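Student: Sequence first, then the predicted structure:
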Amino acid sequence: MSAFNLTLSGQSTFILNGIPGLEAAHIWISIPFSIFYIISLLGNFTVLFLVSKEQTLHKPMYLLLCMLALTDIGLSTCVVPKALCIFWFSFKDITVDGCLTQMFFFNTVAAMHSAVLVTMAFDRYVAICDPLRYATILTNARIAKLGLVGLIRAVLLVLPEPLLLRRLPFCANHVIPPTYCEHIAVVKMSCGDTTVNRTYGLVISLVIIGLDLALIGLSYGLIIRAVLRISSKKAHRKALNTCTAHICVMLMSYTTNLFSVLTHRFGQGITAHVHILLANLYLLVPPMLNPIIYGVKTKELRDKVGKYTCRM
């Protein structure tokens, strides 16, 4: 029999292969992985600490930064610790339930991350296009409700993916090439009909990334139109400068995410180790750089970092 069901055959684990072809270099590859992860944790926990401690930072913009920091921590933590176990100790086994759980949490946090970026674009739109009503439109309570809506959307959209995978039979080769249980990589191991799984995964990617990018594009279109109506060039620069941090974070996040999604589905011509290394950029680079970008571009946050640094 060429296929069997993992749960019925007694085979209850998958094998995460790390980075195929570069097994001898796993220890060296783990160095940037661990450095990026540590910097990411330090930066994002610093944002959470500062906003929680400073009453003056209890504003919608900083509440959104906390949400972004939480999703950044979640994205990297869903994957990097297991990847380091593979690199350091060759602990490649992962149970089927563990694999599906990792997939669910990773994709849920990724969808939530995208929702936070959309909300941040809306925040910038209101701040620039309707500044007099900013405090009444975007209250802390309303931002919290938008965050809750984003979380519910993420859970409802992502939950069917692992549930649909549970019904599939899997081939004898149960080795997953990437460092984590990516949805399409697990789907490709099945010997059953994966049409529904592939279609649903593609639709969800298009809905989350496509819809969110469209909403962000609409927000910035309205922002640009409002800015162009201002006669002063100095006012132009000041208005656009408030958006630069968000634009940098957005471009970095969506570029790496889109690359990861597209290469997993259509990157047959790319060698496995290059494919996997580049896909991991989405897990390592944005979570590490996001707090740095906002720390550099946001004076109030930068001042608070200086305040606590001087106390040490």
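Tutor: Here it is on my side, so go on. Note that the structure is predicted; figures quoted are calculated from it, not measured. Numbering: from 1, shown residues only.
Student: CA atoms for contacts and neighbours, from now on please.
Tutor: OK.
Student: How about the spatially most central residue of the chain: what's its closest non-neighbour residue?
Tutor: The centroid of the chain falls nearest to residue 110 when counting by CA atoms, centre = their mean (3.8 Å). Spatial nearest neighbour of residue 110, excluding adjacent residues (CA to CA, 6 or more residues apart in numbering): residue 75 at 6.6 Å.
Student: Surely that neighbour and residue 108 touch.
Tutor: No - with contact defined as CA atoms under 8 Å, residue 75 does not count as touching residue 108 (9.2 Å).
Student: mind checking how far the residue nearest to residue 110 is from residue 199?
Tutor: 24 Å (CA to CA, to the nearest Å).
Student: before we move on, back to that, let me know the helix or strand that the residue nearest to residue 110 is in.
Tutor: With elements taken from DSSP states H and E, the one containing residue 75 is helix 60-89.
Student: Would you mind finding the longest helix in the protein?
Tutor: Counting by DSSP state H, the longest helix found in the chain is helix 96-129.
Student: and the comparison structure, right after this:
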Amino acid sequence: MLGDDSAQWAFGQDFEDPLAGVDTTPAAGVDGAALAAYCLMLGDDALVYSHRLSQWASNAPDLEEDIALANIALDLLGQARLLLARAAAADPSVVPTLPAGSPVPPEDALAFFRDDADFRNVRLVEGENGDFAVTAARLLLFATHRLALLEQLRDSIDPVLAAIAAKGVKEVAYHRDHAARWCVTLARGTEESRRRMRAGLDVVWPLHHELFRTHPVEATAAEQGFGVDPAGLATGVDVLLEQVLSVGGLDRPTVPPTGPLGRGAGRDGRHTEALGRMLAEMQVVARAHPAGRW
């Protein structure tokens, strides 16, 4: 039904404030706008990649993998919800303006009512899924980086980010190991699976360098103690990736990094056409009924 004030917004994933009872006041010396911008970056990475992984539902190689990818997508969606809620609490001005009386909670407004240029995810997570080898390769690169980031983010001076990271470490450790096992399995399987694994790495490898380019927002986050400078993660992540490649008997891809789009990259709101198409599908019903209730 529409317009029933006693009901909840029809398209949200939960009815309770995910940060209810938590003191969301930024710590002394922390710029609220910078904190919000940083949370949007990490939240958008998780949100966009969660949606891409969810597209494997009923399409994965077998039922077990179908469920595994769906669970990974749900883990990332949970992280996204908390991070977007944290962004909204740190700086309410980042939340899109909706019609008066709209029941949409802030984290859902950020997910469903921003245009692609307002998203701050890296381009690695937004492309089409490709075949299963591409998905395994992308998950390996993303999860290895995100686990390293979350491990350090547990020491954030922002208690909300620290708590999100502490929970996320347990989840993403599984994501990384799951991806690594599949990459090795495909690399050491048949000639065709090995060929596809090599091709999958070549597809995603040029985009993973963007994960380690320090954006000014990330530099501020590290300086103020609530975030992590991604450049400092590169060496440790590279060691782990080399271990997986070695076990699989795979050579390190030699394809060059993807350059910027115009005057920036994903963190600057510069995205590929794939993100726009994905958001059009993801947001269409919510945008059609911003006051929808049930």
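Tutor: On my side now, so go ahead. Note that the structure is a prediction, hence the values are computed from the model and not measured.
Student: Let me see the TM-score of these two.
Tutor: Scored against TM-score structural alignment, normalised by the length of the second structure, the superposed chains reach a TM-score of 0.32; 148 aligned residues with a CA RMSD of 5.8 Å.
Student: about what we covered before: name the helices or strands packed onto the helix holding residue 75 of the first structure?
Tutor: Using 3 or more CA pairs under 8 Å, 6 or more residues apart in numbering; DSSP states H and E, the elements in contact with helix 60-89 of the first structure are helix 26-53, helix 96-129, helix 140-158, helix 281-297.
Student: now for the following helix or strand past the third one, which elements pack on it?
Tutor: Beyond helix 140-158 of the first structure on the C-terminal side, the first helix or strand identified by DSSP H and E is helix 160-166. Using 3+ CA pairs under 8 Å, 6+ apart as the contact criterion, the neighbours of helix 160-166 of the first structure among helices and strands are helix 96-129, helix 195-205.
Student: And helix 160-166 of the first structure, what's buried?
Tutor: 161, 162, 165, 166 (16 or more other CA atoms under 10 Å).
Student: List of residues touching the helix or strand following the longest helix of the first structure?
Tutor: Sequence-wise, the next helix or strand downstream of helix 96-129 of the first structure (DSSP H and E) is helix 134-137. Here helix 134-137 of the first structure makes contact (CA atoms under 8 Å, 6 or more residues apart in numbering) with 126, 127.
Student: thinking again about what came up before, among the helices and strands packed on helix 160-166 of the first structure, which is the most enclosed?
Tutor: Each of these was scored by mean neighbour count; the highest is helix 96-129, a mean of 22, by mean count of other CA atoms under 10 Å.
Student: Summarise which helices and strands that one is packed against.
Tutor: Counting by 3+ CA pairs under 8 Å, 6+ apart, helix 96-129 of the first structure packs on strand 13-16, helix 60-89, helix 134-137, helix 140-158, helix 160-166, helix 211-228, helix 244-266.
Student: for the last one, packing partners?
Tutor: If you count contacts as 3+ CA pairs under 8 Å, 6+ apart, helix 244-266 of the first structure packs onto helix 96-129, helix 183-187, helix 272-279, helix 281-297.
Student: Any idea which of those gets closest to residue 68 of the first structure?
Tutor: helix 96-129 (6.3 Å; CA to CA).
Student: Now do the closest one and helix 211-228, the angle between them.
Tutor: 20 degrees (axes from the mean of the first three to the mean of the last three CA atoms, to 10 degrees).
Student: now helix 96-129 of the first structure against helix 195-205, angle please.
Tutor: Going by the same axes, to 10 degrees, helix 96-129 of the first structure makes 30 degrees with helix 195-205.
Student: between helix 96-129 of the first structure and helix 281-297, how big is the angle?
Tutor: Using the same axes, to 10 degrees: helix 96-129 of the first structure against helix 281-297 is 30 degrees.
Student: can I get the helices and strands packed on helix 160-166 of the first structure in CSV with distance to residue 68 of the first structure?
Tutor: Converted to CSV, these look like this (distance: least, CA to CA, whole Å):
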stretch, distance to residue 68 of the first structure
helix 96-129, 6
helix 195-205, 20
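Student: Out of those, flag the one nearest residue 88 of the first structure.
Tutor: Across those, residue 88 of the first structure has its closest neighbour in helix 96-129 (19.5 Å, CA to CA).
Student: Could you double-check that residue 145 of the second structure lies in contact with residue 235?
Tutor: No - judged on CA under 8 Å, residue 145 of the second structure makes no contact with residue 235 at a distance of 10.5 Å.
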